[in-house]
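A.B. asks: Starting from these lines, generate the structure:
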Amino acid sequence: MQRNVLIGLASLGSLALLLGAFGFQHLGGLPPCKLCIWQRYPHAVAVLIGVAAVAIRGRLLPLLGMCAALVTAGIGLFHAGVEQGWWEGPTTCTSSGTSGMSADDLFDQIMTAPVVRCDDIAWEMLGISMAGWNGILSLGLVLLWALAYRRS
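C.D. replies: Next comes the predicted model:
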């Protein structure tokens, strides 16, 4: 496959995942948590890199696109692990224990807690959450960017 076709597919893949996330948020009524938001930024960067890479020859932009896809894949897989309880996520968007807390500390924690928790699975398909799907599909985008890099 040609370099520009691979770049176009990778960019469109990031755009589709980004639009899907916005669709779940605005049409599906599923507000994003902090980790969900973090996964969006690299996709937006990958789309912009894809537009630039079609116009500008060289190997740097496909390499940067591959890095952007790898970053969002990593955040997505990390987020999926947080949702499964395999490891702890950021304390600002996951639940924590209340043992040993005073009533004032507990009240302060409740009042500063985000509306959407990172350790809750809002939607899943085939036993895989949105974060997990983002991780898996973004690894496919890494492959497309890597092939485009090789063709550069």
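A.B. asks: use CA for all of it now, contacts and neighbours both
C.D. replies: Will do.
A.B. asks: Excluding chain neighbours, what is closest to the spatially most central residue of the chain?
C.D. replies: Nearest to the mean C-alpha position of the chain, counting by CA atoms, centre = their mean, stands Gln39 at 2.4 Å. In this structure, Gln39 finds its nearest non-sequential neighbour in Thr72, 5.0 Å apart by CA to CA, 6 or more residues apart in numbering.
A.B. asks: Run through the residues that contact the one you found.
C.D. replies: Trp38, Gln39, Arg40, Tyr41, Pro42, His43, Asn134, Gly135, Ser138 (CA atoms under 8 Å, 6 or more residues apart in numbering).
A.B. asks: returning to that earlier point: now for the helix or strand where the residue nearest to the centre of the chain lies, which elements pack on it?
C.D. replies: According to DSSP states H and E, Gln39 maps onto helix 34-55. Where contact means 3 or more CA pairs under 8 Å, 6 or more residues apart in numbering; DSSP states H and E, helix 34-55 is packed against helix 3-26, helix 60-84.
A.B. asks: Let's see this one next, to set against the first:
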Amino acid sequence: MTFQATAKPWHARATNPALAAALAITAIAAATLAGAWFFERVLDIRPCPLCLEQRYAYYLAVPLGALVALAAAKHAPRGVLVAGLALLGLAALGNAWLGGYHAGVEWGFWQGPTECSGAVLDLGKAGSLFDNLDKVKVIRCDEVQWRFLGLSLAGYNVLISLAMAALAAWGIVRSARRA
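C.D. replies: Next comes the predicted model:
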């Protein structure tokens, strides 16, 4: 028997689609969070309130994806894996919606939340206002701080979240076919 006869293509060896999907989602979510923290900490691009809310799905996806991957590696029941992947997919779809909403606010398609895109209502006392002017930096949700190829970070969040949802759907469908 030769090496050619025993070697299998990578897709033939991928016998556990739930494991592959969960690992990919976990890696993408972790890389996305690392990128967000890089933009914030290194490049000093501060997140607005909507940006911070969009991170919640990634904070869920990293441990849940790792848990689903571990369950898949331990040959957990298919229903458990499908439920975990479905939860990951729903979180990613919800996050894609939130990112699309944020991108629409940035493009001026609709009004954003008043706490980050509306008028400032309570300015406080004049003396304390002047004391705090240098200390407070308001990050507005309707102002884009960074774009690449015409997309803001909210736009890239939509694409990343949709990719994660597609991976979850792929893992669910492929796991169902294995049964």
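A.B. asks: List the TM-score for the superposed pair.
C.D. replies: Once superposed, chain against chain, the TM-score is 0.86 (TM-score structural alignment, normalised by the length of structure 1); 144 aligned residues with a CA RMSD of 2.2 Å.
A.B. asks: quick revisit: matching the residue nearest to the centre of structure 1 against structure 2, which residue comes up?
C.D. replies: When structure 2 is aligned by TM-score structural alignment, the residue opposite Gln39 of structure 1 is Gln54.
A.B. asks: Check the gap between that match and Ala36 of structure 2 for me.
C.D. replies: Computed with CA to CA, to the nearest Å, the distance linking Gln54 of structure 2 and Ala36 of structure 2 is 10 Å.
A.B. asks: just to revisit the earlier point, just name the most buried of the helices and strands packed on helix 34-55 of structure 1.
C.D. replies: Among these, ranked by average contacts under mean count of other CA atoms under 10 Å, first place goes to helix 60-84 (a mean of 23).
A.B. asks: How far off centre is the helix or strand that comes right after that helix?
C.D. replies: Moving toward the C-terminus from helix 60-84 of structure 1, the next helix or strand (DSSP H and E) is helix 103-112. Relative to the chain's own centre, helix 103-112 of structure 1 is displaced by 30 Å; criterion: CA atoms, centre = their mean, to the nearest Å.
A.B. asks: Distance check, the alignment partner in structure 2 of Gly20 of structure 1 against His102 of structure 2.
C.D. replies: Taking TM-score structural alignment, Gly20 of structure 1 has Gly35 as its aligned residue in structure 2. Using CA to CA, one obtains 18 Å as the distance from Gly35 of structure 2 to His102 of structure 2.
A.B. asks: same thing with Ala66 of structure 2?
C.D. replies: The value you get for Ala66 of structure 2 to His102 of structure 2, if CA to CA is used, is 28 Å.
A.B. asks: Next, count neighbours for Asp122 of structure 2.
C.D. replies: 6 (other CA atoms under 10 Å).
A.B. asks: What of Asn132 of structure 2?
C.D. replies: Per other CA under 10 Å, the neighbour tally for Asn132 of structure 2 reads 11.
A.B. asks: same deal with Ala52 of structure 1?
C.D. replies: A count of nearby residues for Ala52 of structure 1, using other CA under 10 Å, gives 14.
A.B. asks: and the corresponding residue of structure 2 for it, what is it in contact with?
C.D. replies: When structure 2 is aligned by TM-score structural alignment, Ala52 of structure 1 is paired with Leu67. Listed by CA under 8 Å, 6+ apart, Leu67 of structure 2 has no contact partners.
A.B. asks: next one: Thr32 of structure 2
C.D. replies: By CA under 8 Å, 6+ apart, the contact set of Thr32 of structure 2 is Tyr58.
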